[in-house]
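J.: Turn this into a model:
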Amino acid sequence: MEETIPGTETAQIPQQRGASLLEAAVRYAEERHWDVFPGTWLEAVDGEQRCSCADRACALPGAHPARADWAAQATGSATVARLLWQKQPTASILLPTGRTFDAIDVPETAGFLALARMQRMELTLGPVALTPDRRMRFFVLPGAAAKVPELVRGLGWSPVSLDLAALGEGAYVAAPPTRYGVRGAVQWACPPTRTNRWLPDVAELMSPLAYACGRER
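T.: The predicted structure follows:
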């Protein structure tokens, strides 16, 4: 089954969620060399989909770390990843940032505006994820979190004035096809491909990202 985000490449979301999560986690580790770790999952309780953390008010049901030591659990081994998801096939796929990539988090509308501008400028792009809570995450080289405040100031903005955040060491992102409760699944706006294996430096993308976020103010 295919789900298409307007204006983007098609992201394939397999029907069998349990199998697809395991396969996707292994593929991220094996093909992209990304560290992965299993997060919480969704459970059917009284006809409702609830987070395995048992918090009925969970802000990210089925899409956050299940353990406090998640950073130590993350693995870049496809073999270990397969074993982890075989134990809990419906666990979300979480990727720690600050290792092989950082992520720039912006609102969905600003993200699509920036993405269109980047494509017109023929900028090098890495994978870009779209979350069900209407956020877009641009994958860039590690170290971005330390650079972003100065880059934003250099473009004439105050870092606190823009809805733009850099996710680096100590943070994580959810990867497709992880679901956020009943809100839907994380998708790729720009999926991982052979051509975007080499990530851009955040400085290359900051101007269109800051411009788009500034228009959203």
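J.: going forward, measure contacts and count neighbours with C-alpha atoms only.
T.: OK.
J.: Tell me where the protein has strands.
T.: Here the chain has its strands, by DSSP state E, at 2-4, 10-12, 37-38, 42-45, 48-51, 93-96, 102-107, 128-130, 135-140, 165-167, 172-174, 187-190.
J.: Would you mind finding the most buried of the ones you listed?
T.: strand 37-38 (a mean of 29; mean count of other CA atoms under 10 Å).
J.: for comparison, sequence B:
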Amino acid sequence: MEASTTGGQLLDAAVRYAEERHWDVLPGTWLEDEPGGIGTRCSCGEPRCAAPGAHPARADWAAQAGGSGVAVRRMWTKQPRCSVLLPTGRTFDAIDVPEVAGCLALARMERMDLPLGPVLCTPARRLVFFVLPGAGVKVPDQLRRLGWPPASLDLTVHGEGGWVPAPPTRLAGGASVQWARQPTALNRWLPDAEELLSPLAYACGREAAANRER
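T.: Here you go, the predicted model:
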């Protein structure tokens, strides 16, 4: 019963992303219980999988991703436990930062009344900000103009050829990806990365400095 309910939730979420947000959706691997209930493993079978339960299951995943409800239903009917992945570099890119820095930046953005898109919160204690496509190309130069060497910050851009896991995907450890800011009609139009980069870079730089002092 539990697997069926989870599968239904995954399918419902995947269909909403495709039909309501017009996002391409990709079925990924999933977590399987280890014999004896001593933990979980990725369905890919790789003992040292780098992203258990949250990576594409096929090499041709870019062509497999679908943006229609019909295509999504077909994919999850074949394997209801598939994680829900959203390819980046298509309708959005994503800026990925540590949770502490992300919360600090998010509070500052809200005070500044900056435009914000959806924001993911992952069990790995990361916040992921959705922005317009093209961020992967522009962000390094923008950071340098702001005075931040890109390599000095724990800030990653997921762009063309990448993906992010979407709720209610369950990751290693048993926790699920959640929305820190839900997709709504009010945040359908995404900000450009440049609009958010200053507060994100400042927050990441502040956290890096605090970590060095510990």
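J.: Verify the contact between S207 of the first structure and L155 for me.
T.: Yes. Taking contacts as CA atoms under 8 Å, S207 of the first structure lies within contact range of L155: 7.1 Å.
J.: between those two, which one's more packed in?
T.: For S207 of the first structure versus L155, neighbours defined as other CA atoms under 10 Å are more numerous around S207 (17 against 12).
J.: Which residue in the second structure occupies the aligned position of that one?
T.: The alignment partner of S207 of the first structure in the second structure, by TM-score structural alignment, is S198.
J.: So the equivalent of G173 of the second structure over in the first structure versus T131 of the first structure, what's the distance?
T.: Counting by TM-score structural alignment, G173 of the second structure corresponds to V182 in the first structure. To T131 of the first structure, V182 of the first structure is 13 Å away according to CA to CA, to the nearest Å.
J.: Between these two, point out the one with more neighbours.
T.: Between V182 of the first structure and T131, counting by other CA under 10 Å, T131 is the more crowded of the two (24 against 13).
J.: The more buried one -> the second structure?
T.: Residue-level alignment of T131 of the first structure against the second structure, with TM-score structural alignment as criterion, gives T122.
J.: Pull the contacting residues for that match.
T.: V128, S176, V177, Q178 (CA atoms under 8 Å, 6 or more residues apart in numbering).
J.: what's the neighbour count on the second one?
T.: Taking other CA under 10 Å as the criterion, the count of residues near S176 of the second structure is 17.
J.: need the contact list for the closest residue to it other than its chain neighbours.
T.: Leaving out its chain neighbours, the residue that sits closest to S176 of the second structure by CA to CA, 6 or more residues apart in numbering is R170, at 4.0 Å. Residues near R170 of the second structure by CA under 8 Å, 6+ apart: W30, L31, G53, S83, S176, V177.
J.: how close does the residue mapped onto M75 of the second structure from the first structure get to T75 of the first structure?
T.: Superposed on the first structure with TM-score structural alignment, M75 of the second structure falls opposite L84. As judged by CA to CA, L84 of the first structure and T75 of the first structure stand 10 Å apart.
J.: same deal with Q88 of the first structure?
T.: Distance from Q88 of the first structure to T75 of the first structure, by CA to CA: 16 Å.
J.: before we move on, the earlier item: which of the contacts of R170 of the second structure line up with contacts in the first structure?
T.: Here is what carries over to the first structure from the contacts of R170 of the second structure, by both residues aligned by TM-score structural alignment, their matches' CA atoms under 8 Å: G53, S83, S176, V177.
J.: Out of the residues you listed, flag the one nearest to N211 of the second structure.
T.: Lowest distance from N211 of the second structure to those (CA to CA) belongs to V177, with 25.5 Å.
J.: Please report how far that closest one lies from A193 of the second structure.
T.: Distance, V177 of the second structure to A193 of the second structure, using CA to CA: 22 Å.
J.: quick one on the thing from earlier: may I ask which of the kept ones among the contacts of R170 of the second structure has the most neighbours?
T.: Neighbour counts for those (other CA under 10 Å) peak at S83, which has 30 neighbours.
J.: I'd assumed T29 was in contact with it.
T.: Yes. If you go by CA under 8 Å, S83 of the second structure and T29 touch, sitting 5.8 Å apart.
J.: Mind listing the shared neighbours of those two?
T.: G53, A54.
J.: Contact partners for the residue mapped onto H22 of the second structure from the first structure?
T.: The equivalent of H22 of the second structure in the first structure is H33 (alignment by TM-score structural alignment). Taking CA under 8 Å, 6+ apart as the contact definition, H33 of the first structure lies against G76, T100.
J.: Go again with 6 Å.
T.: G76 (CA atoms under 6 Å, 6 or more residues apart in numbering).
J.: quick one: it from E150 of the first structure, how far?
T.: Taken as CA to CA, the span from H33 of the first structure to E150 of the first structure is 29 Å.
J.: what do you get for T195 of the first structure?
T.: T195 of the first structure is 29 Å from E150 of the first structure, where distance means CA to CA.
J.: just to revisit the earlier point, for the strands of the first structure, could you give me CSV that also reports distance to Y28 of the first structure?
T.: Formatted as CSV, the strands of the first structure follow (distance: least, CA to CA, whole Å):
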stretch, distance to Y28 of the first structure
strand 2-4, 19
strand 10-12, 15
strand 37-38, 11
strand 42-45, 21
strand 48-51, 24
strand 93-96, 9
strand 102-107, 15
strand 128-130, 14
strand 135-140, 14
strand 165-167, 19
strand 172-174, 12
strand 187-190, 13
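J.: Contact partners for the residue nearest the centre of the second structure?
T.: Residue closest to the mean C-alpha point of the second structure, counted by CA atoms, centre = their mean, is V164 at 3.2 Å. V164 of the second structure makes contacts with L85, L86, as judged by CA under 6 Å, 6+ apart.
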